[in-house]
Structure formats: structure tokens, C-alpha cells
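1. Quick one: sequence and predicted model below, then my questions.
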Amino acid sequence: MRGMLAGTFQSLTIRNFRLFAAGQLVSVAGTWMMVVAQDWLVLSLTGDSGTALGVVTALQFAPLLLLTLYAGGLADRHDKRRLLMAVNLLAGVLALALAALVLTGQPRLWHIYLFALGLGTVNAVEVPTRMSFVSELVGAELLPNASALSAAYFNSARVVGPAIAGLLVARLGPGWVMLLNAASYLATVGALRLMRPGELLRGGPGRAGAGVAHGIRHLLSRRDLLLPMVLVAVTGLFGFNFQVTLPLLAKTVFHADADAFGLLTACFGAGSLVAAFATTLRRGRPAFGLVVVAAAVFGGLECLAGLAPGYAAAAVLLTLTGFGSIYFAQAANHHIQLGTDPAYRGRVMALYTLVFQGTTPFGALLVGRLSEDLGARSGLVVGGACCLLAAAVVLVPHRRQRGSPNQPRSAPVSSSPSGAHAT
């Protein structure tokens, strides 16, 4: 048991990663508090409009679609630690501005639209930079463990943040929750400042000629990477729209208040947290078959959550759906990242971010409109069904590939510190 616990938390023996995880835990909890407050405010301003909620989500994720590949190049060319400090400070300023608008006057829907677009622009730089920065903190050998622990603190915050936010929104209003979110960004900035730069496992400077096009060509030449990337794209587009589906399910189906909505979101986060800890012991690259099965199980659970007959059943099924969502996301992430040539890893992970989160604006608009026309349950049921179908479809070329005598071999995973940094 002691050995298992030591293996689970092995990355936390590295001081820089401990600081990073602590700062992120506080900041991400603030972000999830903000999500609850923002979504509740949007529904209150618009008479429970699923379309308006979809627009907010689309604006928040659209910059990822447009800017992530460029941001991946920025992360390869510049100091990731300093870049993360800058974007977190900017996000804090944006959150403070919105909190001030809500606390001092009548908030308007366009205020929230502008904030969502601004925060999305910041996140387009922050997400690929943060993902590639983890390898500088721990190196390639501990990358699966650190990635799983990152998912664990993210989902710990997803449990704590919404539960607290539900209580605060009901008693103090959304403005104070937004103010706390603005302050939470200081935790990440402080943690980054306290790190020892000399202990970071950095590679050499990025090559000017190694641009985004080279990363795309590398991905297209590797079917063992391309098929899971297609599965990630479809699942991200249709299945991961919980920022739209959960508030609509809580308010329009179960007629819940802010406390109960926060609890549903916390249940989803609790399942995600268990899945994150379940993957911390992974040391090698998961098989593609595991990625496909995880996608199918997640899709099935999402369908069942959409059909839940009551609030209690929905809470249980959303807990299981949360487990399935993170187990799939971690399996896909590790399969792609650990199968990529280290020289292309930064750009491939930028593409991963693009297809996983960059498709969210389209999915949010589709699911928001579908939920408004056919009811909140339809967003979950249709999203889960699309994930099931995608899992079945990608198995066909995968089986052909396995049966081919000229099947390409996966790229080796470098265990050296220099291999952890994408050039």
C-alpha cells in the first residue's frame, strides 16, 4: 500500500511541481466557482436560454480554435514560466473587471459575452503552454504521473469550487464569487515566482524552421496518432459540453436552485477526480483499444445521465459520467503524447488542444440550440450517442491497420530530460 501511494504521488517529490500543483488547485477552484456564477447569471438574465448559454461557451472557446497553434509556437520559443505568469495576471484583471460590473451595477449579457471572449483569448495561450510546461517540471519519465495528478487537482477543484459557489451565489450573489475568482489567479502567479528556474528540464531553443506545418505533416503520417486524434475531436465536439447541459438540466428539468446546481456539478467533478487518481499509476503508453473502449463507456454513461428519472439518479449517473470523461481524456492524452516523437511533442499537443477544446464552440452552439428545441436531456443523450458512434467508426481503420504487414511502429518515448521539451 505504501509503495502504491508513493507511486501515485511520485511527481510531488519535485519541488517545482508541488508549487505548480498548489497554485493551480486554488486557481482552478476559483475558475469553477466562476463557471457556476456565470452560467447562473446568464440563465437569470435570459429566462433560461440554452442558446445564450451556448453563445457564452462558444465565445470562451472560439479563440482556442483560432489561436492555439500559434500559441503552441509561442510556448516553444519563449520562457513558459514567464509566459504563464503574464497570462494568469491578465486573466485575473479580466475577472476583476467583470466582478466590478456585476457588483456595482446592472450586468448586461454583452458584458458576459465580452468577458468570455477575452478569457478565451488568454486561455488559447495558457492551455498549450501549461500542458507543455508540465514536462519541463518533471521530465518525460514522470509525465504520465504528473499529467494524471494535474487532472486530479483540476477535478478536486471541480468538486470544491462548484459546491462553494452554489452556496455563495444563493446567499451573496454571483458578483462576490467572481471577485474571489479574480483573486485566485494570484495563487498561480505566486507559485510560478517561487519556482527555481535552474531545476526546470528545458531543451534547447526552438528551431525557426520547425513550424506548425511540420507538426501537422508528422501527425498525418502517423495513423496511430491520427485515429485517436479524430476520436478526441468528435468526443470534444459532441460529448464535452457540460458547461451548457448541466445548468440547463438542473434548472429546467429538476427545477433546482443554485445550491443544487452546484452539487450536480460537484458530483460530476467527484467522478472525474476518482478517474484522475486511477490513472496516476500509469507508466507506459495505453493501447488504442483502451482509448476506444473508454470513449464508448463515456458515451453510454452520458446517454444514461440524460435519461435520469430524478435528481438523485442524475447525481449518481453524472458521477459515473465524470469518471468516464476523465478516464477517456487521460487515456487519449497519454496515447498521443507518449507516442509522439519528442521533437514534435509541443506542436502535436497544441493540435490536441485544438481538436479537443477548439471544437467546443461549435458543439456548445449545437447542443445549446438542441437543448432549447428538444429539452435539456437531449443535449446529453445526443452527445453520448455521437461518442458511441465515433468509437465504433474508428475501430474499422484501426483493425485494418493492425492486420496490415506494413503497420507503422510507434515513435519511441525519450526518457531523457532533453526529450521532455518540444522544440
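-> Everything's here; your move.
2. going forward, measure contacts between C-alpha atoms and count neighbours the same way
-> Will do.
3. Please report how far the residue nearest the centre of the chain lies from residue 312.
-> Nearest to the mean C-alpha position of the chain, by CA atoms, centre = their mean, lies residue 357 at 7.2 Å. With distances taken as CA to CA, to the nearest Å, residue 357 is found 30 Å from residue 312.
4. Residue 226 now?
-> On the measure of CA to CA, residue 226 and residue 312 end up 39 Å apart.
5. can you check residue 298 too?
-> Applying CA to CA to residue 298 and residue 312 gives a distance of 20 Å.
6. Looking at those two, which is more packed in?
-> residue 298 (27 against 11; other CA atoms under 10 Å).
7. wait, doesn't that one sit right on residue 384?
-> Yes - applying CA atoms under 8 Å as the test, residue 298 and residue 384 come out as touching, 7.2 Å apart.
8. Against residue 299, how distant is residue 39?
-> Taking CA to CA, one finds residue 39 at 24 Å from residue 299.
9. Just want to know which of those two has more residues nearby.
-> residue 299 (30 against 23).
10. need the helices for the stretch 51-200 of the chain, in chain order.
-> Assigned by DSSP state H, counting those that start in this stretch, the helices in the stretch 51-200 of the chain fall at 80-104, 109-138, 143-172, 174-194.
11. Between these, which one is closest to residue 259.
-> helix 143-172 (4.3 Å; CA to CA).
12. Does anything pack onto that closest one? Which helices or strands?
-> helix 15-46, helix 109-138, helix 174-194, helix 258-278, helix 311-337 (3 or more CA pairs under 8 Å, 6 or more residues apart in numbering; DSSP states H and E).
13. try this one side by side with the last:
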Amino acid sequence: MRWWSVANLVSNAGTWMQLTVQNLLVLQITGSAAATGLSLSVQAAPGLLVGVAGGAAVDRWPRKRTAAVSQALLGAVAFTTALLIAFDRLGLGVLMALAAVTGLIATVDGPACALLGNDLVRAEDVPSAIGVGSLVGNAGRLAGAGLAGLAVGVFGTAAAYAANGVSFLFVAAVIPFLRPVAADDPRPAPAATPDDTMTVREGLAYFARRPRLVALAGITGISAVLGRNYGLTLAVLVTGPLAGGAGDFGTVSTVLALGGIIGAVIGARLRKPSVRLVGALAAAGALLQAVAGLSPSIAVLLALVLPMAVVESVSDTAGTTVLQTAPPADMRGRVLGVWGSVRTVWGLAGPPALGLLMELAGARGALVAGGLAIAAAIGAGHLLRRRRAPEPVVTPVLAPHPALSTAA
């Protein structure tokens, strides 16, 4: 697990190096902000269209081999992009094609790597493993953003893609040496039944019939659409009503990342998180968001952003734990595939919805209204669930009739 965490730290740093320069690269090639948004949509589209199929593949194929091959393929795409940039052969069409290929491979790579990490620890330690993964992700994001500027400034844009390719190959090289906990279990693994076809339809049906998973999707979805896009809402708030600059927003972003790291550490101590806990934390984070929208100064905003990020990070860690542990082992890849498709919808719908809300209500109004709407929706869902829950049936214990007692 330590080696896997180191590999993921390297991989996350490489990924954020590439993401940091990707938008600038598209702008350099096309000079169009619309093309930049289109490139992101093209990369996300496979997750929407074939995410469930990717999860089914993870359930069907050996997990270590699947993760190693997908990481190697992602590395090949990154190296190809770096070479095309270096030789000035990267046009918009080729860039879009490479983005689509990356998104397609990610539909398999995402659930495969997530579940492989869980396989390396005992069942009771899975929440801690997920928390460590979240911690590594936030640390890699901070490191990658800083290294991107250094690499591009010294070696050029192609260096960020090349570094990301190296990070993928490093992960692929580590995977063969990992030993899942099941490998140490002397008991034989249960044989697959002939009826276990591992189809996409089974994954969709399983997800739809589990109220906990549907509720988790609803909580995370409304939070993603009306909140969480702080790169958009807080940027407008800082540079607009609070009259700050890029440096001030950079400070806010750093505090958000720090809160995410603290939240991941706290979340790693959860043993049996529930959907109810996820909802309560998401509602608390939404209320903090609403209060943050009323901040009179950047100093007050920073004081609110830290606990807001901590609460939401713990909520995310708890939700991920439920998602990856509640389904049976042979369904987890497909469940994560369904989740990936649903999450893609949120990712595509969130920024336009918040942009429209900010056009109508301003940055403060969007943060306040969005936060209150999230908290109200989660509260209404909790009350509705309580009303629908069946009342417990109490069977009275009757005392024996005196005559029967005497006869006995």
C-alpha cells in the first residue's frame, strides 16, 4: 500500500502538470475559449457514453493486469502528445482525437485503479485506504501545479506531457509488485458461476434498485451542480465584490487544498461511514458555502473556506467508501462505471448552471442560493425517507390464560 500511494502521488502530480497547461495549449493552437471548453467535453464524453461498459470490463478482467495496461496506454498517449507538440505537429483535430482516446481509456483505468488500491488492505481498513488516496490526490494536485510552471518555463509545454507520461509508466511498473490481501488468504477463492455474465445491464439494474446508492448519487449530484465549482464561483467573488486580485484567489485556492488534505486525514479514520453521514456533512458544507457568499472581506472568506473544504472532503471520502464497499465484490467495477457516467453529467451540467445563476444573482447570490438549495434538498430527502420507512410491527406478548396454565 505504501508503494501504491507513492505511485499515485507521482501519477497525480503528473496529471495536474498536464491539466495545468492543457487549456493554455488549446488557446495557443486555436485562440478560442470555446475550443478549450470543447476539448474538455470531448475528453469527458467517453465517461458519459461508455463508462458503464468500462466498469463491466474491470469486473471481468484481472484487476492488476487491467490497471497496468491502462496506465501504460495513458502514458503512450501523453508521450505521443508531447512529441507532436515538440515537432509542432499538433492540430486541433489531432488534439481532440487524443483527448477522446484518453477519456476512453480512463473509463477502465479509473475503477480499476480505485479497486486495486482497496485490494491491498483488509476490509476494515478500506476507509483508511480511500482517505490516504484522497490525501495523495490533494498533495499531487499542489505539487503538479507548482511543477508545471517550472517545467514549462525551463523546457516548454511538451515537458508537462512528457512528465505525465513518465508518471503513468512509473505506476505501470509498480503494479506487478503489488500483492493484494486476498493473495495471502489460504482459503480458495469462490468459483464464478456460469450465470455470472457480468453485463452492463446488471450494473445499471443493481445501481437503480439500491436506494442508498441512488440517494448518494442525488446528494453528490446536487452538491456538484450548485456548489463545489469554487474555481468559478470563488474566483468571481474574490475578483469582483471583494475587489481582490489573482494573488488573493491563489491564496483561497491554497486554503481549499489544505482543507481537502485535512479532511482526507479525518476521513481516513472513518470505519463504517453511511449515506446519512454523507448527507449531513454535505448539508453542513453547503451552509458554510452560503455564509461564505456573504463574506465582507477576503480574511473572513479564508476563515470560512478552510472548514468548508474540510467538511466537504470528509463527505467525499465517506461517500467514496460507501460506493466502493457497499456492493458485492463482483459488482463494484460496474457500480463505479455507472457512477462515472453520472458524475460526468454533473461535471458537464455544473459550470453552465452556475454561470447562469451568477448572471442572474451575482457571485454572492449564486453561493448563497446554491448552498441553501443543497441543504434544503438534502433535508427534504431525509424527511421523505423517514415518512416512507415502514413502521416497526410490534407483536404483543400475551400472558397465558389461567385455565390453560392450570391444565399445563
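-> On my side now, so go ahead. Treat the numbers as computed from the prediction; the structure is a model and nothing was measured.
14. Any idea what the TM-score comes out to?
-> Here the TM-score for the pair of chains, by TM-score structural alignment, normalised by the length of the second structure, is 0.78; 385 aligned residues with a CA RMSD of 3.8 Å.
15. Residue 201 of the second structure -> the first structure?
-> Matched across to the first structure, residue 201 of the second structure falls on residue 213, judged by TM-score structural alignment.
16. neighbours around its match, how many?
-> Applying other CA under 10 Å, we find 12 other residues in the vicinity of residue 213 of the first structure.
17. Residue 370 of the second structure now?
-> Residues near residue 370 of the second structure, counting by other CA under 10 Å, number 25.
18. Then the one 3 residues further on?
-> By the criterion of other CA under 10 Å, residue 373 of the second structure has 20 neighbours.
19. ok, now residue 165 of the first structure?
-> Residue 165 of the first structure has 31 neighbours, counted by other CA under 10 Å.
20. OK, contacts around the residue mapped onto it from the second structure?
-> Under the alignment (TM-score structural alignment), residue 165 of the first structure pairs with residue 148 of the second structure. Listed by CA atoms under 8 Å, 6 or more residues apart in numbering, the contact partners of residue 148 of the second structure are 16-18, 20-21, 160.
21. Residue 193 of the first structure now?
-> Per CA under 8 Å, 6+ apart, neighbours of residue 193 of the first structure: residue 85.
22. hmm, try it at 7 Å
-> Not one residue lies near residue 193 of the first structure by CA atoms under 7 Å, 6 or more residues apart in numbering.
23. same question, residue 378 of the first structure
-> Neighbours of residue 378 of the first structure in contact, by CA under 7 Å, 6+ apart: 306, 370-371.
24. And those residues, which is closest to residue 221 of the first structure?
-> Using CA to CA, the contacts of residue 378 of the first structure come closest to residue 221 of the first structure at residue 370, 36.5 Å.
25. Identify the residues contacting the helix or strand hosting the closest one?
-> Per DSSP states H and E, residue 370 of the first structure falls inside helix 360-374. With CA under 7 Å, 6+ apart as the contact definition, helix 360-374 of the first structure has outside contacts at 49-51, 53-55, 57-59, 61-62, 236-238, 241, 244, 377-379.
26. and residue 22 of the first structure, what pairs with it in the second structure?
-> Aligned partner of residue 22 of the first structure by TM-score structural alignment: residue 6.
27. wait, residue 292 of the first structure
-> Matched by TM-score structural alignment, residue 292 of the first structure corresponds to residue 279 in the second structure.
28. The helix or strand in which its match is found: which residues count as buried?
-> If you go by DSSP H and E, residue 279 of the second structure is part of helix 275-292. Across helix 275-292 of the second structure, burial judged by 16 or more other CA atoms under 10 Å covers 275, 278-292.
29. Let me know how buried residue 84 of the second structure is, in neighbour terms.
-> Neighbourhood size, residue 84 of the second structure [other CA under 10 Å]: 15.
30. swap that for residue 302 of the second structure, please
-> If we define neighbours as other CA under 10 Å, then residue 302 of the second structure has 20 of them.
31. so it touches residue 253, yeah?
-> No - Residue 302 of the second structure is beyond contact range of residue 253, at 9.6 Å (criterion: CA atoms under 7 Å).
32. before we move on, the earlier item: surely the match of residue 292 of the first structure touches residue 218?
-> No - if you go by CA under 7 Å, residue 279 of the second structure and residue 218 don't touch, sitting 9.7 Å apart.
33. Would you quantify the distance from residue 389 of the second structure to residue 383 of the second structure?
-> Residue 389 of the second structure sits 10 Å away from residue 383 of the second structure, going by CA to CA.
34. Show me which of these two is the more surrounded one.
-> residue 383 (12 against 9).
35. per the alignment, that one corresponds to what in the first structure?
-> Under the alignment (TM-score structural alignment), residue 383 of the second structure maps onto residue 399.
36. In terms of helices and strands, where is its match?
-> Short version, using DSSP H and E: residue 399 of the first structure is in helix 376-403.
37. Let me have the contacts of residue 148 of the second structure in CSV, extended by neighbour count.
-> Below are the contacts of residue 148 of the second structure laid out as CSV (neighbours: other CA atoms under 10 Å):
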residue, neighbour count
16, 23
17, 31
18, 25
20, 19
21, 18
160, 30
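38. Let me see the contact set for the aligned residue in the first structure for residue 17 of the second structure.
-> Aligned counterpart of residue 17 of the second structure in the first structure: residue 33 (TM-score structural alignment). Taking CA under 7 Å, 6+ apart as the criterion, residue 33 of the first structure is in contact with 161-162, 165, 177, 181.
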